[in-house]
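Undergrad: What follows is a predicted protein model with its sequence.
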Amino acid sequence: MSSAAASAFPSSNSYLNSSFNTKVLQVNKESIFFKPGQDLPEITDKETLENLKEAAKILQDTNEVVGFPTETVYGLGGSSLNDESVKSIYKAKNRPADNPLITHISSINQLKRKILGDNEVIPDIYKPLIEKFWPGPLSILLPVAENCPISKLTTANQPTFAVRMPSHPIARALIAISDTPIAAPSANASTRPSPTTAQHVYHDLHGKIPIILDGGPCTVGVESTVIDGLCDPPMLLRPGGVSLEEIKKYGGLKWQNIVIATKTAGKSEPVRTPGMKYKHYSPTAKVVLFEKCGDGIKEIENYIKNNNLQNSKIAILKSFKFKNFSNKENIIVKNLGSTPAQVSTNLFKLLREVDEQDKVDYIFVEAIPVNDEGLAVMNRLSKAASETIVGNHTEDSFA
């Protein structure tokens, strides 16, 4: 790693037996332009172009993987057409093999050339949503055809695969330059909060991967929405960067009766999309979710007293109603934001910040209403939390 990258990203003790001297390469998203009708981008910054080419070469010529930014979270990408590359993803993350991966493409043309072939078409039910949200944080399920080149390791042997076209210029450029559909889960160690900066990726995967492309912080902050239009009624498998309200608004009549899948699949139930099984999004500190607790004062003070946490270091992540607890020396209060979109952007970042930098013992998080981006936020929080405290403030609408 360069000295500049080393100074920006302090060394981690997580991996003492490193296989790679992980490099962090700077990439300027403002220098990347996709013109209508063009599959390849125009890139005005020489360093950005060279770093993207270096990462693309890894995807094309090796079985290794790279970390890169998307509009949702940072991804860990390897060729979705190559079994060994997909194995490298699972190995780097220590991810269970029955947890499927989403394939990322740079264009509809690439999807047809590389995956679908001449005989397969995208079902009509998806077309209005693709027109509105591709490129963007929406993943759709497509059937695995008889001769589909997608690695079965990305689908966990399911008859469908998930695919999306990211809108982040770095992600899309990397996929386009390599001309490789990329299987890419979030670039974190399995069960940890998803990464929204290159530093988060470095913290978790230093020594496990050769390259991280640093394109600055992600804007959406939670993973893509995953939908299944192959069943009737269609299903929302994972809430994310495109809200349920937006799907109904822009999807047309067929999406008006969309069903929300259960948050967590059963132990023996096949998993059709990431995030439906196993522990997810969890810091080292214990996360406690507070729902319908008003300003939080009474419920938090009772929890601290009842669990003898007077000497514990606690972080409170507030949003709409919680008070600051400013007179408590052992309590850190941080603001997630005042809208569902702001909370979505800041959630994983602040979970990691108080856990990895502030070294707190407990993280208390204020629940938010499930409208708009709130559905995705509460989906993640319900999986990150070890315990949920429910108050009696019934005027709020929560999950």
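TA: Arrived safely, thanks for sending.

Undergrad: From here on, just use CA atoms for contacts and neighbour counts.
TA: OK.

Undergrad: ends of stretch 85-102, how far apart?
TA: This stretch, stretch 85-102, spans 14 Å end to end (Cα to Cα, to the nearest Å).

Undergrad: Second structure for comparison follows:
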Amino acid sequence: MHLGRYFVTMISKAIFDTKVLKVNPLSIHFSPTAHLDGSLPTITDPETEAALLEAAKIIRDTDETVAFPTETVYGLGGSALNDNSVLSIYKAKNRPSDNPLITHISSIDQLNRKIFNQAHSYGASLSDNIPAIYRPLISNLWPGPLTILLPVPLSNHNTLSKLTTADQSTFAVRIPANPVARALIALSDTPIAAPSANASTRPSPTLASHVYHDLNGKIPMILDGGACNVGVESTVVDGLCNPPMLLRPGGFTYEEIIELGGEAWSLCKVENKKTVEKGEKVRTPGMKYRHYSPSAKVILLVPDTSDANNNKKENQMKSLNRMIKSEIQADKTVNKIAILTSLKLQDSDLQSQIVEDSDFSSKTFIIERLGRTGEEIQANLFAALRKVDEIDNVDLIFVEGTNEDGEGLAVMNRLRKAAANNCILF
């Protein structure tokens, strides 16, 4: 199949009566070795089991897709072994085909059987198809929000759809920790290609309602397993190059990769490209095209770590006031403004110096707290962007950024893309 870049044009008429089925993650139980040997879960809630079996049948036996929760964000899944299923993902999202997909597996046994087309033989190690450099990481971080790049199997063994890899020599794979995701993959016994379950370029979904907002009528089913606890996509690493690279920051921090990866990862580099050249292939999702963007304009306030002024807080508020006035003067249609705060902006300061400013008397301000720790900010980020954009219908969004250590690296990666690099030192 020729895999030149294309976009699948969405039709306006709904194709599906999208079902939303509640599932209970707490009713799903795996053995401690299930992510290795592929043993199936036990499910104590009959409604959850029925919903998962129905979804598994769609994945295994049709060309259609299912949206489901992972620990990172909701995914839109189809069989990674079926070209038509992968095409259904691209169609529902209106996603460009040269943006590769991550393949989700329930166990290393499934990886060997279904992708490398190898039955386990006596004396062989389950990890034979995984380069040694990854083994310390996956022993500590799988199941979980870690994606690794593996060489595509030789053509006489490979069963993976080339549409998942954008016809490249590597493919991205992970074992999710969320029990709903793991159970769906295990019960279907099918590796699932799954990007985030949102319309292309929109903020990633962390609730089933976010998925429904974007994809109602475009997919047959959404499994509603509640809120995603991590809140940003998985960390993607490439151990096939020297030195190894962190291609996309995510649910595990760079510091955790260094600490748990062993000596081979001590020199791990971080991919820091801001743009991708026309025609350049990318090895992982999130490196190309507009991403995570609300409809409203987003301005990212980047912490100015070089500013040693004792009156920094006061200067920040004056600076924010000036920025808002400048945006209002430039665009007379701006009436509703959201300010998403994290570590430093305080509600009382915003109230006294922004909301109560007489120049803004005709404007409406909505203030949302992202959180006070890296974990909280990361978990709340996409939901807050969607709330102010889709529910509050604001015209302009200011987001207070954070330092780029720990979870801050992934947070700022997503925010720079959401703001289309419209960033101001603050």
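TA: Structure's in. What do you need? Note that the coordinates shown come from a computational prediction; the quantities given were computed from them, not determined experimentally.

Undergrad: the helices in the second structure, which residues?
TA: Secondary structure of the second structure, counting by DSSP state H: helices at 34-37, 46-61, 83-93, 108-110, 135-141, 179-188, 208-215, 254-261, 312-330, 347-350, 374-386, 408-418.

Undergrad: mean deviation of the shortest one from the first structure?
TA: What that stands for is helix 108-110 of the second structure. For helix 108-110 of the second structure, the mean deviation from the first structure after alignment is 0.8 Å (mean Cα distance after the TM-score superposition for the first structure).

Undergrad: Pick the most deeply packed of the helices of the second structure.
TA: Most buried of the helices of the second structure by mean neighbour count (mean count of other Cα atoms under 10 Å) is helix 179-188; its value is a mean of 25.

Undergrad: what's the counterpart of V173 of the second structure in the first structure?
TA: Counting by TM-score structural alignment, V173 of the second structure lines up with V163 in the first structure.

Undergrad: who touches that match in this structure?
TA: By Cα atoms under 8 Å, 6 or more residues apart in numbering, V163 of the first structure lies in contact with I102, T103, H104, I105, S139, I140, L141, L142.

Undergrad: all strands for the stretch 201-350 of the second structure, in order.
TA: 221-224, 235-238, 245-248, 269-270, 297-302, 336-341 (DSSP state E, counting those that start in this stretch).

Undergrad: Tell me the most packed of the contacts of V163 of the first structure, by neighbour count.
TA: Compared across the contacts of V163 of the first structure, S139 has the highest neighbour count, 30 neighbours, by other Cα atoms under 10 Å.

Undergrad: can you pull the contacts of it?
TA: Here S139 of the first structure is in contact with I102, A162, V163, R164, M165, S224, T225, V226, I227 (criterion: Cα under 8 Å, 6+ apart).

Undergrad: cutoff 6 Å now
TA: A162, V163, R164, T225, V226 (Cα atoms under 6 Å, 6 or more residues apart in numbering).

Undergrad: To which residue of the second structure is it aligned?
TA: By TM-score structural alignment, S139 of the first structure lines up with T147 in the second structure.

Undergrad: any idea how far the spatially most central residue of the second structure is from G217 of the second structure?
TA: Nearest residue to the geometric centre of the second structure (Cα atoms, centre = their mean): E233, 2.8 Å. Plainly put, E233 of the second structure is 25 Å away from G217 of the second structure if you go by Cα to Cα.

Undergrad: same check, this time on I366 of the second structure
TA: 31 Å.

Undergrad: Just give the nearest non-adjacent residue to L40 of the second structure, would you?
TA: Nearest residue to L40 of the second structure, sequence neighbours excluded (Cα to Cα, 6 or more residues apart in numbering): A186, at 6.3 Å.

Undergrad: returning to that earlier point: as CSV, the strands of the stretch 201-350 of the second structure with mean neighbour count would be great.
TA: Listed next are the strands of the stretch 201-350 of the second structure as CSV, based on neighbours: other Cα atoms under 10 Å:
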stretch, mean neighbour count
strand 221-224, 25
strand 235-238, 25
strand 245-248, 22
strand 269-270, 15
strand 297-302, 22
strand 336-341, 21
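
Undergrad: Appreciated, that's everything.
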